[in-house]
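1. Return atomic coordinates for the entry below.
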Amino acid sequence: MLHALVAGGGIGGLATALALANGGHRVTVLERQDVFTEVGAGVQIAPNGFHALDLLGVGAAVRERAVHVDELRLLDALTGSPLVAMPVGERYRERFGGPYAVVHRRDLHNPLLAACRESGDVELVPGAPVQRFTQDADGVGVTTADGRTFTGDLLVGADGIRSTVRAQLLDDGPLRPCGHTIYRTLVPMERVPPRLRRNAVTLWAGPGWHVVHYPVAGGEQLNLAAVLDDGATEAVAGRPTGRDTVLARFPELDPAPAELLRLGEDWREWVLCDRDPVDDWSRGRVTLMGDAAHPMLQYAAQGACQALEDAVVLGDLLEHAPAGDVTNRLEKYVEARRERAGRVQLLAREMGDMLYHPAGEEALARDAMLSPLTEDDLHDKVSWLHSTPVGHGA
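-> The predicted structure follows:
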């Protein structure tokens, strides 16, 4: 049995802890916040994510609160004209072995947290922000901001896009703001006019901006986000923003999404950031996962799914691993994950530029490219992304 330290008690950190505990290891999760909770709003989960959740033993619990959408829709935000819709119903589920669904982040986080609490091999330590680590041939030591120390056989940095573990491990500088500001809110579904309710992920694409919305929390709320390509360079995270400010930044919207924006009240803003893919995110007995390893923009809707894949692969590779083989197993984990995760990072950037935000001739080219695509064509295009990777969970 190994003793693993996990920095971060979000979705990725808890999934990692559960995967390692299921493999027979002892895990200590060090969470910077005073409580284990998840902030934010909606998360999209494709079949590859559900496959990972099933392997972790929490798939059924997540499905209970998930909204299984019928389609992914892309519309012109200026005219309201539909551009393309990809059905994700029965044929999609048969092909990919699972649903496409949307959840509130807490409805993904809570089942993972409950499973960790029920496990006899996971210790959850709140109020323990990891400040630095040391390692040698025999193990890893972690010091928290309040001076406590923890030791183990390995450390997994699951501490998100602003990872303290990554900063020490890779020393590769600050995040890359992509120049896009996103405004997010949740709207009680009872306030949404019935004609604007739809069991779908709906995205309205405009020149240099877009609006996306879908039901979450078992259909009780509408997750609503508006993104503007405004050249923002400050890495803002979760700053409260006034409703009038949001409305003023999207004056050209079609009446339907404009009406939805007017329903939003408790808005917060972020500046979207990512990093270039890297070839290696392990050093000795310390590795990274999820946003700490391969932070990506939201446009491929795969951030959570890729973190869940990381957790399962890491758990598989460390199962029955002796303490002396940890470094080798972590190297194999990076080898198994870097090509796929890096490809998704680059895809997310491309989708934002080519699908969501083009203007003028580029928008016309996008429309011409999308219009002839059939349901099978659309499923073929996402097959590599939404399918379970070869060897995943084997």
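
2. C-alpha from now on. contacts and neighbour counts both.
-> OK.

3. Walking through the chain, point out its helices one by one.
-> With DSSP state H as the definition, the chain shows helices at residue ranges 11-22, 47-56, 59-65, 90-96, 105-118, 164-169, 243-249, 255-263, 303-318, 326-351, 360-370, 375-386.

4. winner for burial among the ones you listed?
-> Sort the helices of the chain by mean neighbour count, taking mean count of other C-alpha atoms under 10 Å, and helix 11-22 sits at the top with a mean of 29.

5. And it, what does it pack against?
-> strand 3-7, strand 26-30, helix 47-56, helix 105-118, strand 122-125, helix 303-318 (3 or more C-alpha pairs under 8 Å, 6 or more residues apart in numbering; DSSP states H and E).

6. buried residues in the shortest one?
-> Think strand 122-125. For strand 122-125, the neighbour count (16 or more other C-alpha atoms under 10 Å) marks 122-125 as buried.

7. Who are the contact partners of I161?
-> For I161, the contact set (C-alpha atoms under 8 Å, 6 or more residues apart in numbering) comprises 175, 274, 291-292, 295.

8. ugh, wrong one, N223
-> Listed by C-alpha under 8 Å, 6+ apart, the contact set of N223 reads 41-42, 184-187, 213-216.

9. which of those tops the neighbour count?
-> P215 (30 neighbours; other C-alpha atoms under 10 Å).

10. Second chain to compare with the first, below:
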Amino acid sequence: METKPPIKAIIVGGAIAGLTLAHSLKHANIDYEVIDAYPIASPVGASIAIFQNGCMVLDQLGIYQDLRSLVHPLKTMNIRLPSGKLVAGPPAGALLEQRFGYSVCLLPRKRLIQLLYDHLEDKSKVHAGHGKRVIRVDHSVDGVEVFTEDGSSYSGDVVVGCDGIHSSVRSEMWRHADLNQPGKSLADRSAFVSEFSCLFGIAGAVPGLPPGEANIVHGKTVSFLTFIGLNGDVYFFLYMRMSERYQWPDSPRFSQEQAESLANANIGAKITEDVTFGDIWIKRRTFTLLPMEEGVLQNWHWGRFTVVGDAAHKMTVNLGQGGNGAIESAAALANALNEANLSRRGDRVSQEEIETALSNYQEFRRPRLSNIAHAAYEITRIQALEGIKPWVFLSTLYFDSTMLANLSTEQFLGTVLLNYIRRPIRLDNSLWLQDRNKPFTKSPSLQMVACVVLVLTISLVLKA
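-> Next comes the predicted model:
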């Protein structure tokens, strides 16, 4: 029996979303090429936390065990007031590991990307670095052709934009959509806004910040997150509301001088009662200041175009689900393309079949992603102490040390797995196979909340 040629995907973007998709397509016997304007695993000074949902997919792809060997897992999440005073120190990381069988893995972003790249069997399919910036995508009923600055071109059945918030594939998708359906992209062009900025970086070990802990410091002016990873390395985040709300693509670009100025203005801020941000800043190795765009596109695809990760759904980093969401979205797209590859009628997959697959990907994935993006939106404002919600949150957490783990458990039980690869064995004895309708969160007593809100508010005023 003659074997039909596989679907071929042109993946633009060789970071977490693009390389996860490449691995996923390889397991589905779908051909691909990866294109990136920068060398793979370029040093950008960012860190990442891979939570249980990301770990599940990476385990299916045979990557989790090597990932786990690179990290010191997160065990405890310390929730603090601006004074550094501890509200609660729930063992959220340890509980999630017990429930799902996976550690929360903290590491430099480039190390994860390098790991994904190293696990690719055929690296000749990856074209990255000088000259590989995408300048144009041609689209027809027969396929797509992607052109790069160095004069190269890559042909396939579908083009996937895994190229971030400033996605060139998304711009080309909008251009073609508007040519065929004027105004089609109008709503999505205003989907991304930014209200907060984030100064993030990596620093050396700091006394008083032990590996395996995180500190989340709530504050009106600035708030902080620090993860302490392998060898005591500190992955730090300083969040601040900007003076105005920006619409993408007019988000501000910050210089290193502006980043240093922001840091120096907050060196006395408390991370714990005994450690200041200045103690971390003096040990800095890398740092960057960026706006944090937020938004989810209404349309993730058109014709043979589609987008994955930050190109489709961008959220603040406070929840730590940007990279994990990209991993899940890559899995969801791979599932849809696998179904199209197996069910196609002709030797070559038609545009109609591709469009059906991409529509299925969006319809399946977007509702869950929108809920997670909303959770990121809320936690960002909670950490900025906006309104009454932060005090309800802190009060509940004060009395229930399992709350963070419970909220995460409910979220991770909906993880999108690759449906053509066996579920990882480590999940067999986890909550994954137990009663997934059981609620993990409890409603706190209103009287208890009111009392603790009063106590914490007075405490904050006295400590200010």
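
11. JSON lines for the buried residues of strand 122-125 of structure 1, including distance to D353 of structure 1?
-> What follows is the buried residues of strand 122-125 of structure 1, written out as JSON lines (distance: C-alpha to C-alpha, whole Å):
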{"residue": "V122", "distance to D353 of structure 1": "42"}
{"residue": "E123", "distance to D353 of structure 1": "43"}
{"residue": "L124", "distance to D353 of structure 1": "40"}
{"residue": "V125", "distance to D353 of structure 1": "41"}
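
12. and R195 of structure 1, how far is that from L247 of structure 1?
-> Distance from R195 of structure 1 to L247 of structure 1, counting by C-alpha to C-alpha, to the nearest Å: 21 Å.

13. swap that for A60 of structure 1, please
-> 39 Å.

14. Excluding residues flanking it in the chain, which one is nearest the aligned residue in structure 2 for V102 of structure 1?
-> Structural correspondence for V102 of structure 1 with respect to structure 2 (TM-score structural alignment): L106. Leaving aside its sequence neighbours, L106 of structure 2 sits nearest to A49 (C-alpha to C-alpha, 6 or more residues apart in numbering; 4.6 Å).

15. And A359 of structure 1, by the same measure?
-> Nearest non-adjacent residue to A359 of structure 1 (C-alpha to C-alpha, 6+ apart): P207, at 4.5 Å.

16. rewinding a little: quick one: the contacts of N223 of structure 1 as a markdown table, columns for distance to R162 of structure 1 too.
-> Below are the contacts of N223 of structure 1 laid out as a markdown table (distance: C-alpha to C-alpha, whole Å):
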| residue | distance to R162 of structure 1 |
| --- | --- |
| A41 | 19 |
| G42 | 20 |
| R184 | 20 |
| T185 | 22 |
| L186 | 24 |
| V187 | 28 |
| H213 | 26 |
| Y214 | 27 |
| P215 | 28 |
| V216 | 26 |
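
17. Among those residues, which lie within strands?
-> 42, 184-187, 213-216 (DSSP state E).

18. a markdown table for those residues, including distance to E252 of structure 1?
-> Converted to a markdown table, those look like this (distance: C-alpha to C-alpha, whole Å):
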| residue | distance to E252 of structure 1 |
| --- | --- |
| G42 | 25 |
| R184 | 19 |
| T185 | 20 |
| L186 | 22 |
| V187 | 21 |
| H213 | 17 |
| Y214 | 21 |
| P215 | 24 |
| V216 | 27 |
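
19. just these now: which is nearest E71 of structure 1?
-> For these, the closest approach to E71 of structure 1 (C-alpha to C-alpha) belongs to Y214, at 10.6 Å.

20. if I look at the residue positioned nearest the centre of structure 2, how far off is G309 of structure 2?
-> By C-alpha atoms, centre = their mean, structure 2 has its centre lying nearest to G322, at 1.4 Å. Using C-alpha to C-alpha, G322 of structure 2 is found at 7 Å from G309 of structure 2.

21. Then E257 of structure 2?
-> For E257 of structure 2 relative to G309 of structure 2 (C-alpha to C-alpha), the value is 30 Å.

22. So these two - more neighbours on which side?
-> The neighbour comparison of E257 of structure 2 against G309 (other C-alpha under 10 Å) goes to G309, with 24 against 10.

23. Identify the residue of structure 1 aligned to that one.
-> Using TM-score structural alignment, the partner of G309 of structure 2 in structure 1 is G290.

24. from what I can see its match touches V312, true?
-> No: the criterion here is C-alpha atoms under 8 Å, and G290 of structure 1 misses it with V312 at 11.6 Å.

25. burial of the closest residue to T202 of structure 1 other than its chain neighbours, as a residue count?
-> Leaving aside its sequence neighbours, T202 of structure 1 sits nearest to R73 (C-alpha to C-alpha, 6+ apart; 4.8 Å). When neighbours are counted by other C-alpha under 10 Å, R73 of structure 1 registers 17.

26. mind checking what R73 of structure 1 lines up with in structure 2?
-> Aligned partner of R73 of structure 1 by TM-score structural alignment: N78.

27. Any figure for the gap between the nearest residue to P252 of structure 2 once chain neighbours are set aside and C198 of structure 2?
-> Once flanking residues are discounted, P252 of structure 2 sits nearest to P291: 6.7 Å by C-alpha to C-alpha, 6+ apart. With distances taken as C-alpha to C-alpha, P291 of structure 2 is found 6 Å from C198 of structure 2.

28. do the same with I35 of structure 2
-> 28 Å.

29. And for K110 of structure 2?
-> Using C-alpha to C-alpha, one gets 19 Å for the distance from K110 of structure 2 to C198 of structure 2.

30. Sweet, I'm off.
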